[in-house]
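Peer 1: coordinates for the following, if possible.
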Amino acid sequence: MAKRPKHEPETNKHLDRFKYTKDQAVEKPFNWAQMWRLLKYVKPYSKKLLPIAIIAMLVSTIVRLVVPILIGKVAIDIAIKGQDVPFLTKLVIGIFILYLLSYVGNVFRIKYVNILGQNVIYDLRQHLFSHVQRLSHRFFDTRSAGSILVRIMNDINSLQELFTNGIVNLLMDVVMLTGIVVILFVLSPKLAIAILVILPIMFYISTKLRRNIRRSWQDVRIQQSKLNSHLNESIQGIRITQSFSQEKENTEYFDGVNTDNFNSWDRAIKKSSMFRPFVEMSNAIGTVILIAFGAYLILNNSIEIGTFVTFSFYLGMFWEPISRLGMMYNQLLMAMAASERIFEFLDEEPNVEEKSDAVNLKDMKGHIEFDHVQFAYDEKRIALHDINLEMKQGETVALVGHTGSGKSTIANLISRFYDPTKGAVKIDGVDLRDATIDSVRQQISVVLQDTFIFSGTIMENIRFGNPNASDEEVIEASKVVGADDFIQRLNNGYETEVEERGNILSAGERQLLSFARALLANPKILILDEATASIDTETEVMIQEALRKLLKGRTAIMIAHRLSTIREADNIFVLENGKILENGSHNELMDQKGEYYELVKAQFQMLDAI
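Peer 2: Now for the predicted structure:
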């Protein structure tokens, strides 16, 4: 066993940062309903791959059951005892042919169970990923990317052994054990009972281990989730870590999480490893009983030597599947621990539900209404209080206010990333809860301050807004927002690989790509959430005209602090603590000398100070 790390997980203060996680070990009995649910993923292959694997398994198993009888009862008690050399020769040839048949059966069994297993794993991972894609923002608010990654990758990978070998091997071992027990009792009931007397004791002790072993594998999954969460966080934030020289502190965090992961595996392996030696001890006891009691029966002419030899073969064969079943049980426990976590995600329903009779919002005009809307992220945090506002078709609306005033929440409700706690959000007079989610979001584009660039080419990233767009349409959208100039200066132009998160691009360049992506989608409603915050003043001036073209004929919601971005808006809503303080055009609000006036004055004072 590997040396235990120096940190004790119970006292590791660095793990406090993971208290938010929803992962926890649970004490449950073995859930057969859940296992049957897992096995349903085998159903699509039950007519082709599974029958071939089972037939191949039965052929090899039957051969293994028949050969000991041919050697003990036929070869020894008949051919050798009767000194029938021709018959013995034929028997040897026959046994050789049977072994060849068993070899062919094993080849087909291994081939098709692996094909079956890989297909099931593929389907399960695809199903889980597709389901997670459809979950609401609330789901991702309470879970780290690393913990989600662990479910889709590690937990499903842990089921691989079950589906590639476990299912058919379990059936093979059950058939083998049943066949051996039946044959032993047919050959000699007395000797069979004497040898198998150890079985009840073995099953009693192994049953006692189940609860602890299962809990241990649950804990392994939880610690792996924490480890992946920290790894994901550390890699994503490596620049911040290095900027503040926190590498040592981050390493200590990792050491603590890694120690817990190590110790969870250590405990699980120790408990699981107790089973195989116990099986081997049972085999040794059975062998002693066979020699002692078998010799007694031979001396009393109760059995023949061939029967004793046959028993010896079957005894060796008997404990092999018992040992495999023990390992299979460990696999089953690991699979149950993983499947609980997988089905927890699959059973998660979107908070933003789509009605069965939801309507398609075709040809959206872009008239938006908030009717007495209240929204809370949780019971203690109300983000919007009784909001009433109207955004007319084709109107450019600006939302301003301090951080936490509710600006982004309004944008999220329009995109229906959340549903209001009270009241209704309407587009073209239709309550968004009565419309299909896709029909709403397909006609809305969102440009965020922290824009996300996917690995791939510039062309692929812009085309993400409209997968059916031609290269010419992508280039035209880029020209409109002023992105074409810097793209053309890149070595491979639009075919330049941007690497993970667009690391080769500046913040401003990434923002311009997001503008081009939004324009290519040709939305009816455009939401710009601090979209020009990462663009320098020179670039901002360049894209002002592009923005005018982009916003023309569309309802636009702009969340920004820069006066230059919002002063030309048709209507400006000033928010504070989830309430609308005032609204109007730039000039109207300046004349009122209210909160907006103070915000503008403060901005000018800051610029003067610079």
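
Peer 1: only C-alpha atoms for contact and neighbour calcs from this point on.
Peer 2: Noted.

Peer 1: and the residue nearest the centre of the protein?
Peer 2: In the chain, the centroid-proximal residue (C-alpha atoms, centre = their mean) is residue 152; its distance is 2.1 Å.

Peer 1: I figured that residue hits residue 123, correct?
Peer 2: No - in this structure, residue 152 is not within contact of residue 123 by C-alpha atoms under 8 Å, at 11.6 Å.

Peer 1: here is the second sequence; please produce its structure so I can put it next to the first one:
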Amino acid sequence: MDTLKKFIGYYKPYKNMFFMDMFCALTLSAIDLAFPMIVRYMLNDVYTNKTSDQIIKFVVLIGVALLAMYIIRYFCQYYITSWGHIMGAKMEADMRSDIFNHLQKLSFSYYDNNNTGKLMSRIITDLFDISELAHHGPEDLFISIIKILGSFIILMNINVKITSALFFLTMVMLYFSYFYNKKMKFIFMKNRQKIANVNAQIQDSLSGIRVVKSFSNEEVENSKFKKGNMEFLETKEAGYFIMGKFFSGNGFFQGILYLTVILLGGIFISMGEAKVSDLVIYILYINIFLNPIDKLVNFTEQFQKGITGFDRFLEIINTVPDIMDKPNAVELKEIKGEIEFNDVSFSYDDKSTILNNVNIKVNAGRNVALVGPSGGGKTTFCSLIPRFYEIDSGSIKIDGKDIRDIKLKSLRKVIGIVQQDVYMFSGTIKENIAYGKPGASDKEIIEAAKKANAHEFILNLEDGYDTFVGERGVKLSGGQKQRISIARAFLKNPPILILDEATSALDNESEKYIQKSLEELSKNRTTIVIAHRLSTIKNADEILVLTEDGIRESGTHEQLMHKKGIYASLYSLQFEQVS
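Peer 2: The predicted structure is shown next:
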């Protein structure tokens, strides 16, 4: 019931369209129910009790009335088919907007545990079935109930015994439908899960197509896809076997309804308890009666698909973001950029601790480098400052304010991040740079590109700033993508800057360009640098050596080399490798 309430809530903005749709459905049903009654009147009264002139007169009047009724029916059917579907599409768009907006609120930890391809399946495939249910569900159910009840009331007035027999058979059909509906709901849920797995496999394989081809592993990917595809096929086959029994069983019961009318009608006519015209009317009404039963059968399938999709939709919508603004959270203003870690501990999913009781103070405007062995928590350390993850204990402060007391949007606006793995959105170079400041002018974008040493290479491209970068920036080199990323950061102009191994994947020539750009970007900002190449951080104001046991060493390059500890060992090892 809670699921249905939430589903019904999406009708609220379109209640006028919904009620109009229901009114048209009611009118359409009433016209269909009226036709056999008109035929009965013609058979019993007009054709048998009237003169030829009167018959012609009545035929003309009834013909005009029927024409008017079917013109009204035309407009009602048009509204149901067009605006009814539009209402469903609008509700689908609202749901898609809600789920996308909610996904934007979820933290990194949610995406660490959920596959992007499966999420896309919920946004696209599931919502399409929900849209169909939103439109056809109430309408089909309403029309079916009106026609079935209307038919029974009319038929009860004609012959109680025949109608009672039909009512009993209908109850058996409804029980049959309920029994197989329960089976179909289970199989439809499995279908959703399996197609989501297939979508995830496709997304994963196509995203890594260059790696696939470089290792000649097309057969490996085909094998993985075939496994998921066959599992989906098996659940579809199981579903279709159940549907086969469901539809064929209902078809059998429909035949029994006709058989019952013919047998009982014949018996009662022979006994003088029914008229031949009544038998004709019964057959006409059974046609009207069977159509809503077909609609109910289709509705049950549609309902199971739609409500299963809506359940999966609610799974995401009901996921409470683990990182949210406090009710009294404040905006950051006039930032200096001081960062302080007080007894900070953190672990992923309550597993092994990554950071344990870390205490660090970075004064405003200082350039601090983080070094240490892989797995020591350097990237995690930096991810905690913008609250991409929530700490287990302790506190992180910016200018003396606990980041949990600051509005997330305000916090992240003052922090710029340049990562090793640069993400380029599908679009132009200009659009990718402007991501750092939506609505920036062309002059601001060009100025940011110049500061990032990107302006020259951009102008040498065929379409300059309007060059399409391709999916994930595939048309650009690593160094070019990195400079565009730095241009984004220049455009954002944040007082706090995090550089996460921004040059470790580049060749020496590209690194020179990037290093120069990063030095320019770091001026007059609090900067935290995660460095793989230790030669790039020799001039840092302070170097922190972070290991699994916390901060083991701190000082300038000269001080740490003099200590001959972990940093000196790492530096010497790199120097020997370079030599």
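
Peer 1: tm score of chain vs chain?
Peer 2: The TM-score (TM-score structural alignment, normalised by the length of the second structure) is 0.97; 575 aligned residues with a C-alpha RMSD of 1.4 Å.

Peer 1: counterpart of residue 383 of the first structure over in the second structure?
Peer 2: If you follow residue 383 of the first structure across to the second structure using TM-score structural alignment, you land on residue 354.

Peer 1: so who does that match touch?
Peer 2: 345-348, 376-377, 380, 548 (C-alpha atoms under 8 Å, 6 or more residues apart in numbering).

Peer 1: residue 353 of the second structure now?
Peer 2: So residue 353 of the second structure contacts 345-347 (C-alpha under 8 Å, 6+ apart).

Peer 1: cutoff 10 Å now
Peer 2: 345-347, 377, 392, 548-549 (C-alpha atoms under 10 Å, 6 or more residues apart in numbering).

Peer 1: now, those residues that are in helices?
Peer 2: Judged by DSSP state H, helices contain none of the contacts of residue 353 of the second structure.

Peer 1: which one of those residues is nearest residue 442 of the second structure?
Peer 2: residue 377 (38.9 Å; C-alpha to C-alpha).

Peer 1: any idea how far that closest one lies from residue 367 of the second structure?
Peer 2: 19 Å (C-alpha to C-alpha, to the nearest Å).

Peer 1: thinking again about what came up before, tell me the residue in the second structure aligned with the residue nearest to the centre of the first structure.
Peer 2: Aligned partner of residue 152 of the first structure by TM-score structural alignment: residue 123.

Peer 1: quick one: the helices in the stretch 101-250 of the first structure?
Peer 2: Here the stretch 101-250 of the first structure has its helices, by DSSP state H, counting those that start in this stretch, at 137-141, 145-150, 156-157, 160-161, 167-187, 189-196, 199-236, 238-243, 247-272.

Peer 1: against which helices or strands is the second one packed?
Peer 2: If you count contacts as 3 or more C-alpha pairs under 10 Å, 6 or more residues apart in numbering; DSSP states H and E, helix 145-150 of the first structure packs onto helix 85-134, helix 199-236, helix 305-346.

Peer 1: which residues in the stretch 451-579 of the second structure form helices?
Peer 2: 455-459, 478-492, 508-522, 557-563, 566-578.

Peer 1: for residue 76 of the first structure, which non-adjacent residue is closest in space?
Peer 2: Leaving aside its sequence neighbours, residue 76 of the first structure sits nearest to residue 306 (C-alpha to C-alpha, 6 or more residues apart in numbering; 5.4 Å).

Peer 1: show me what the one you found aligns to in the second structure.
Peer 2: So, by TM-score structural alignment, residue 306 of the first structure is matched to residue 277.

Peer 1: tally up the residues packed near its match, please.
Peer 2: Residues contacting residue 277 of the second structure under the criterion other C-alpha atoms under 10 Å number 14.

Peer 1: residues contacting it?
Peer 2: 39-44.
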